[in-house]
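Asks: Next comes the sequence, and after it the predicted model I'd like to discuss.
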Amino acid sequence: MAAEQLVLTGAHVVLPTGTVHDGRVVVAGGRIAEPSAGSGPDARVLDLTGHWLVPGFVDLHNHGGGGASFTAGDAEEILRGVQTHRLHGTTTTVASTVTGDMDVLMRQAGLLAELAEQGDIAGIHFEGPFISPCRKGAHAEQLLRAPDPAEVRKLVDAARGRARMLTLATELPGGLDSVRLLVDQGVIAAVGHTDATYEQTVAAIDAGATVATHLFNAMPTLAHRAPGPVAALLEDERVTVELINDGVHLHPAALRLAFRSAGDGRVAFITDAMDAAGFGDGTYRLGPLEVVVQGGVARLAEGDSIAGSTLTLDRAFHRAVTVDGLPVESVVRALSANPAALLGIDDRVGSLEPGKDADLLVLDAGFALRGVMRKGEWVREPELDAGER
């Protein structure tokens, strides 16, 4: 239970303006208060000397975790997946669907909309069925279809105002009209699972597409005479690029290239997690398809395609700083500020600024997650050694 007023002191506090060493964050009433507050007799002080304080992570693209799928028709199962990722630092989750029958997707959207209305998730991301069979990845080919704007509208309507993003292959018939429809409805149009050329991708961006779904994956590779979607998405300042930093989906050089090309203001780390995230190896289902997870890598039982990830965002953070050598401040932007801004919720989450929700994480000196707070309540109490308290 959170104290009415909690003062976190001594940490390296990552703010939008940079890192404040020996910093101070005050939590009151579920929100971040002004640093000058918290001096009253009822304030509780927690010394975090040597630790890092960063904002809670915001995941734009997540299919489940903890053995639970976000496409399950059961609210308890979905919430179990949400809680699994909260324990790993994701305090804001957009639940992603996977290709299925339209009727099934609309039913899933209705349940997810209820959870969004309750504040358990931040909205819905539809990944498929409007994607290219040439780049289907772990999507059932027999259920794919061209992006008919009327059908796109059905999914958006089924989400009752809680649709946040829809991934589509914009080069397919109806693709550009569907992008325009999504923009009109206030839904992010994301280019992904696409076989588009460079020129077709530029047209999609000009029509209003603003996200690259898991850049590099499920799209043509970057080539010097056929730069394809990767070049178009990286070079346009209107586009945020998703990256899965699990060491499986991307070579470190590709990740560094994306950061250098797009800049740290246009990158969003995502999990693209499936049920096995935070759970373990075994056999699972992703929509109608069977997935085998071995050594933490998820692949289709038939065809061997990578089938989402088992990533949690605390691992993405740790890898980005310790393996990829990215600055902490840049990684925090990619995990918190950038996705929050893209979703239009950066007035509430995404940075440690007064007035925002007290969604914050405690990391140790080696960037391992030690504590998670959401809206002023500890989801995971800080794990501090006796000598650190």
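Replies: Structure received.
Asks: going forward, measure contacts and count neighbours with C-alpha atoms only.
Replies: OK.
Asks: Show me the helices in the chain, by range?
Replies: With DSSP state H as the criterion, the chain has helices at 75-87, 102-117, 149-158, 175-184, 198-207, 228-235, 252-262, 313-322, 328-332, 338-343.
Asks: Ok, which of those helices comes nearest Asn217?
Replies: helix 228-235 (9.6 Å; C-alpha to C-alpha).
Asks: Out of the helices of the chain, flag the one nearest Asp359.
Replies: Nearest of these to Asp359, taken as C-alpha to C-alpha: helix 75-87 at 10.4 Å.
Asks: so that closest one versus helix 102-117, what angle?
Replies: For helix 75-87 against helix 102-117, the angle by axes from the mean of the first three to the mean of the last three C-alpha atoms, to 10 degrees is 60 degrees.
Asks: Second structure for comparison follows:
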Amino acid sequence: MKNILLINATIVLENTIVANGFVYIKGEKIDSVGNMEECPLYSNVDQVFDCTDKQYVIPGMIDIHVHGAAGYDFMDSTKESFEEIAHALAKEGTTSFLATTMTNPTLYINEVIKNLASYMEDSNLSGVAEMIGIHVEGPFINEEQKGAQPEDAILAPNVSLFKEWQTLSGNTIKVLTFAPELDNNFELLKELKSNGVIPSMGHTDGSYNECLRAINHGVEHVTHLFNGMRGLHHRDPGVVGSALLNDDMYVEVIPDGIHFHPDLLKMVLKMKGLERMLVITDGIRAKGMSDGVYDLGGQKVKVTDEKCILTSTGSLAGSIITMNKARLNLIKWLGLTIHEQLQVTSSNQAKRLGLYDRKGSIQVGKDADIVVLGENGVVELTICRGSVAFQNNDTFK
């Protein structure tokens, strides 16, 4: 593994910005960060990247809800698909992700989870975005709010099945999306909590009071806020109301301007603050591809003008937004500073998953997951655990 040096860089640290600095990467870790006067000798370094005229050097972004990219989907259940998605995500500045499954027949989900666990253990190499766990979305959902989840494979919450999946995963399931109003005596919720898995309300038709009961029993996360759930009504605040009004709830948001009106982000920010906001993409295999018709869990999705629509029902079916485009939208719609942008695209996710000791910020000793932004905030270089994963050869020779 090569040692890498970034020089003449504007480096965004957790609480400050180094205006003319360096980042020295040794192996998979950040070895030192500082002003150029303290920079190590170039002769001891394998690769040097001059960041003069680049906008920022930032920590890699973390997507905790993504299904696919570049023509591949995690439900393909092949090593090739997993590798190609990991490679594609790095191009958008994503250096870590939760591989997200979807509602499908039980035996097939079993296979997908087993293969994801095998990939995570044996093939999760540096130089591509790192799989840091699994997000199981469905099949324990409400058919009234199924969205693009196949109805014929929906199941009632099942503790035994979750236990089987967690065993197959090698205890790598980090988030499970379910409809808590269908969970008898909150048995699944209790099991998730005892396993350290984040229980997330999603694809749920729960009433406001049903959601409050679930929150009181330990739900503290909501999957893609506003979508796949009972909305906000003046006589029943619904799932959305319960998530916004409870200070402890974390909310996933897809800031693509399609899944909800951009101005609603202002309401989310006012009610939740930055600390409980988690930017996701909900990306599908069409991400990074041209318009056309794509498969999603055995269903056809038509992609036109950045909108993904299930051909059978007209439901929204994930997105093709990148994490970096989502970050740029937050500047346009909310006016977030660079530190605030990174909080909702990186550090919040790392803290939520208990990984902030090694991810989520540029700090000595942490994983060398680093992105260099060029003019207009585009991704020009991505380093994943100390190895170059993406390089724009037009700007970095």
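Replies: Looks like it came in fine. The shown structure was predicted, so the numbers you read here are calculated from the model rather than taken from an experiment.
Asks: per the alignment, Asn44 of the second structure corresponds to what in the first structure?
Replies: Matched by TM-score structural alignment, Asn44 of the second structure corresponds to Asp42 in the first structure.
Asks: can you pull the contacts of its match?
Replies: By C-alpha atoms under 8 Å, 6 or more residues apart in numbering, Asp42 of the first structure lies in contact with Glu4, Gln5.
Asks: Check Phe140 of the second structure too.
Replies: Ile154, Leu155, Ala156, Pro157, Asn158, Thr177, Phe178, Ala179.
Asks: dump the residue contacts of the aligned residue in the second structure for Asp357 of the first structure.
Replies: Under the alignment (TM-score structural alignment), Asp357 of the first structure maps onto Asp367 of the second structure. Neighbouring residues of Asp367 of the second structure by C-alpha under 8 Å, 6+ apart: Glu28, Lys29, Ile30, Arg358, Lys359, Arg385, Gly386.
Asks: Try it again at 6 Å.
Replies: By C-alpha atoms under 6 Å, 6 or more residues apart in numbering, the contact list for Asp367 of the second structure reads Glu28, Lys29, Arg358, Arg385.
Asks: Val26 of the first structure too?
Replies: Val26 of the first structure makes contact with Leu6, Val7, Ile32, Ala33, Pro35 under the criterion C-alpha under 6 Å, 6+ apart.
Asks: repeat that for 8 Å
Replies: Counting by C-alpha under 8 Å, 6+ apart, the residues that Val26 of the first structure touches are Gln5, Leu6, Val7, Leu8, Ile32, Ala33, Glu34, Pro35, Ala37, Gly38.
Asks: now Leu265 of the second structure
Replies: Leu265 of the second structure touches Pro255, Trp333, Leu334, counting by C-alpha under 8 Å, 6+ apart.
Asks: same deal with Phe226 of the second structure?
Replies: Phe226 of the second structure neighbours (C-alpha under 8 Å, 6+ apart): Val240, His259, Phe260.
Asks: What about the residues you listed, which one has the most neighbours?
Replies: For these, the largest number of neighbours (other C-alpha atoms under 10 Å) sits with Val240, at 23 neighbours.
Asks: Nearest residue to whichever residue in the first structure pairs up with that residue in space, please, no chain neighbours.
Replies: Under the alignment (TM-score structural alignment), Val240 of the second structure pairs with Val230 of the first structure. Distances taken as C-alpha to C-alpha, 6 or more residues apart in numbering put Leu222 closest to Val230 of the first structure, at 6.0 Å, once the chain neighbours are dropped.
Asks: With Asp359 of the first structure as the reference, measure out to the one you found.
Replies: As judged by C-alpha to C-alpha, to the nearest Å, Leu222 of the first structure and Asp359 of the first structure stand 38 Å apart.
Asks: These two: which is more packed in?
Replies: Asp359 (30 against 15).
Asks: Leaving aside the residues adjacent along the chain, what's closest to that one?
Replies: Excluding the flanking residues, the one nearest Asp359 of the first structure by C-alpha to C-alpha, 6+ apart is Arg374, at 4.4 Å.
Asks: What does Thr93 of the first structure correspond to in the second structure?
Replies: So Thr93 of the first structure corresponds to Phe97, using TM-score structural alignment.
Asks: do Thr210 of the first structure as well
Replies: Per TM-score structural alignment, Thr210 of the first structure is aligned with Glu220.
Asks: residues contacting His21 of the first structure?
Replies: Counting by C-alpha under 8 Å, 6+ apart, His21 of the first structure touches Gly10, Ala11, His12, Val13.
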